[in-house]
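Student: Predicted model and sequence follow; I will ask about them next.
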Amino acid sequence: MVATKAHTGMTQYMKAKPTKWGFKLFVLADSFNGYTVDFVIYTGKSQFSSGVGLAYDSVMSLIKPSFLGSGYHLYVDNFYTSPKLFMDLYSMGIGACGTYSENRRGCPRTQSNALGKKDKRGTITWIREGPLVFVKWMDSREVSICSTIHPAYTGKTVRRRFKETVDNWVTKDIPCPQPIMDYNKYMGGVDLSDQLIQYYSVHHTTKRWYRTLFFHFMDIAATNAYLLHKELSQEKGDKPMTHRGFLEELTAQLCGVSVMVPPVKAPAQHLPVAISEQEDLKKRASYGRRSCAHCRETRHKRQATPWKCLACDVALCLIADRNCFQEWHQE
């Protein structure tokens, strides 16, 4: 969701989202680093006319074998998961895995794959239909997942805490299906992409709704450029720049300038200045006088002077027959 409350035909309201008002984007992102591979802006129902459904059409519009090829694994949430989508992706050489809802068309609703409320934590049931496997697992609540990549169970376990008595908690290992373990591991690409984009965003308040989208596109491009920079630096064995440093350098190059370096303060000049800042001319020679530091060290006398060094802040004599200012700085 790209936040905006502009009155356009594309503005959507989604109650369950942290950003409730805005433009809705369907995003395909890399699970490992959050690289945004492609995205589609939802402009309304008329945008997809296949008749299969919004979830199916949005995924198929992002999966382009011309540049993706085959052999990839796609992880989606329960909004997109459907047997037809997964079978069509399987025919393209792309495996898929995702949670699903009980009322989704094509999903099995038999008692052989059902879990009851009294089933123990770690209970697993599954049904296989060709390349599709439908798995249900009882954790703190029932979890349903569908996959064309995994077997139902490979013997792996996860650790969970159980309450044996009122004040006694124990940790046990319970069986966990392989699809759920991989789903939890790889189902964070879009969230990671959003997180990286929000770190250093160029978005700011504007009255032109199309500028909001343009700023978001700039954020996507800049974030992708930084991720590519990290990959190339690691291949070369170099230390990559920080995210902020990279964006500063990118901005400077786009503007045709160099990155601003904090100015170095010029060293203070050793100049004689009056100790007292009296506005009355008659009092400048007598008010604020201090003993000369050079006279104390060399002549062992306390000679009062109205002058001091601007840089050293040391009182020094400056008269015709006694130039302590010059002698002090020469030493």
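Tutor: Thanks, I have the structure now.
Student: contacts, neighbours, all on C-alpha from now
Tutor: Noted.
Student: How are the helices of the stretch 151-300 of the chain distributed by residue range?
Tutor: 178-186, 189-199, 209-236, 243-255, 293-294 (DSSP state H, counting those that start in this stretch).
Student: Same list (those) but as CSV, adding mean neighbour count and distance to residue 65.
Tutor: Putting these into CSV (neighbours: other CA atoms under 10 Å; distance: least, CA to CA, whole Å) gives the following:
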stretch, mean neighbour count, distance to residue 65
helix 178-186, 17, 21
helix 189-199, 18, 19
helix 209-236, 17, 21
helix 243-255, 14, 31
helix 293-294, 22, 84
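Student: Pasting the second one now:
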Amino acid sequence: MSDDSISDSGSEYLPDLSDDYSDSGDSCLEDDSDTEYLEDIEPIVDEDPNWNGYSWNFEVYYGKDTSFSLPDPVAANLSISEIIVVHLMKNLLDKGRHVVTDNWYTSYRLGNYLLTRDTTLTGVVRAGRGPPKKLVNEKLSRHQSTFARRGNTLVVKYMDKKEVNVLTTLYTAGMVEKCKTYFGDKTVFYNKPLHIEKYNSLMGSIDMADQLLEPYAFGKKSLAWFKKLGIHFIFRILLNSYLAYKNQKCYKKDFMAFILEVSKGLVFRHSPSGRAMLEAEEEAKSQKPTKMPNMDVIHSWVRFQPKKQKKCRICTRDFKKRKDTTYHCPGCPGEPGLCSKEHFIAWHSHPHKKRGSEAPRAGSSRQ
């Protein structure tokens, strides 16, 4: 094993890691949980952030008896978590792809296998799944980092708020300068490992997919579990369609508008009654509103239904005070509030005053 000789303004620490990876570095943790969940791999379609959230493949995990198709006999030596990655990427292998995984999948052994299939790997790795013991046990200060390399595999340990180990078979050791501004305009500059910065930006694809699908998640508990699974599949398909259509047709609307347009299109194509309803709605929208002919209106002193309140026009106009009332005249423009029968009569006994006009505000003059 050879170390990457990097020295950058004292922000990282390079210990002597002259020994090879220990045998336990290739060990892999397996999870035999029978919990039912969806395993999603978010491959890199393009570094364009507009494609973040696109799902290439998924598999329903229903327990340790779940069967996976393997591309070659060598893959049978991998653990369950590693096989999941290979299984979901079986049609993307040998094409120079780059896969990003979290710490449940990443291991030194998986990285080596994927290299034999012309595929690179980057991911957060647990301490027992590849990093050398000396690197794992090394104590670092805030924003310090240390690298170790074996062949094409590079591991970095970085201390931010907590320690993190990231394994990659794609990137070389390097640093990027970052800055953070605290309260009081205090700015701190520090160096961060390059492939940790890349990992954070690329893993945003999974976060974006979860964020877009969360408002439409079927959270109601039901014995018919296939309903929840089926609805999840439908919205996953819709999200993929939305991202593809958005990037090919310069579609500017949001995901919700896309769902409504697709739903209307399907109803219009496959449901005669639904098509008639949509056509009637479109026709109603296209027609200009017609003015109703003048009709005799009935003036009466009645209560609002449903119950609500308006300020009494007479109290505001003549007494310069505000009084809310639940009674009004529905025959006058604006349905003015009138708190008593006397004020109802007073409001209609002044033909020289324009009915329905807004009463003056308190403190304003009236000619």
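Tutor: Thanks, I have it. What you are looking at is a predicted structure, and each value in this text was computed from that prediction instead of being measured.
Student: between the helices of the stretch 151-300 of the first structure, which one is nearest to residue 78 of the first structure?
Tutor: Among these, helix 178-186 comes nearest to residue 78 of the first structure, with 11.8 Å by CA to CA.
Student: Check which helices and strands the closest one sits against.
Tutor: Counting contacts by 3 or more CA pairs under 8 Å, 6 or more residues apart in numbering; DSSP states H and E, helix 178-186 of the first structure is packed against strand 95-99, strand 142-147.
Student: got the helices of the stretch 151-300 of the first structure as a markdown table, with distance to residue 96 of the first structure columns?
Tutor: Shown next, in a markdown table, are the helices of the stretch 151-300 of the first structure (distance: least, CA to CA, whole Å):
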| stretch | distance to residue 96 of the first structure |
| --- | --- |
| helix 178-186 | 10 |
| helix 189-199 | 14 |
| helix 209-236 | 24 |
| helix 243-255 | 32 |
| helix 293-294 | 84 |
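Student: I'd like to know how far the residue nearest the centre of the second structure sits from residue 123 of the second structure.
Tutor: Note on the second structure: the residue nearest the mean C-alpha position is residue 211, at 1.6 Å, using CA atoms, centre = their mean. Look at residue 211 of the second structure and residue 123 of the second structure: by CA to CA, to the nearest Å, they are 21 Å apart.
Student: What of residue 80 of the second structure?
Tutor: From residue 80 of the second structure to residue 123 of the second structure the distance is 17 Å (CA to CA).
Student: Look at the two and report which has more neighbours.
Tutor: residue 123 (26 against 19; other CA atoms under 10 Å).
Student: Contacts only, for that one.
Tutor: 100-103, 106, 166-168, 199 (CA atoms under 8 Å, 6 or more residues apart in numbering).
Student: In which helix or strand does residue 39 of the second structure reside?
Tutor: strand 37-41 (DSSP states H and E).
Student: which bit of the first structure covers whichever helix or strand comes after that strand?
Tutor: For strand 37-41 of the second structure, the succeeding helix or strand toward the C-terminus, using DSSP H and E, is strand 57-61. Aligned by TM-score structural alignment, strand 57-61 of the second structure falls on residues 38-42 of the first structure.
Student: Equivalent analysis for stretch 345-360 of the second structure, please.
Tutor: When the first structure is aligned by TM-score structural alignment, stretch 345-360 of the second structure has no counterpart there.
Student: I appreciate the help and will end here.
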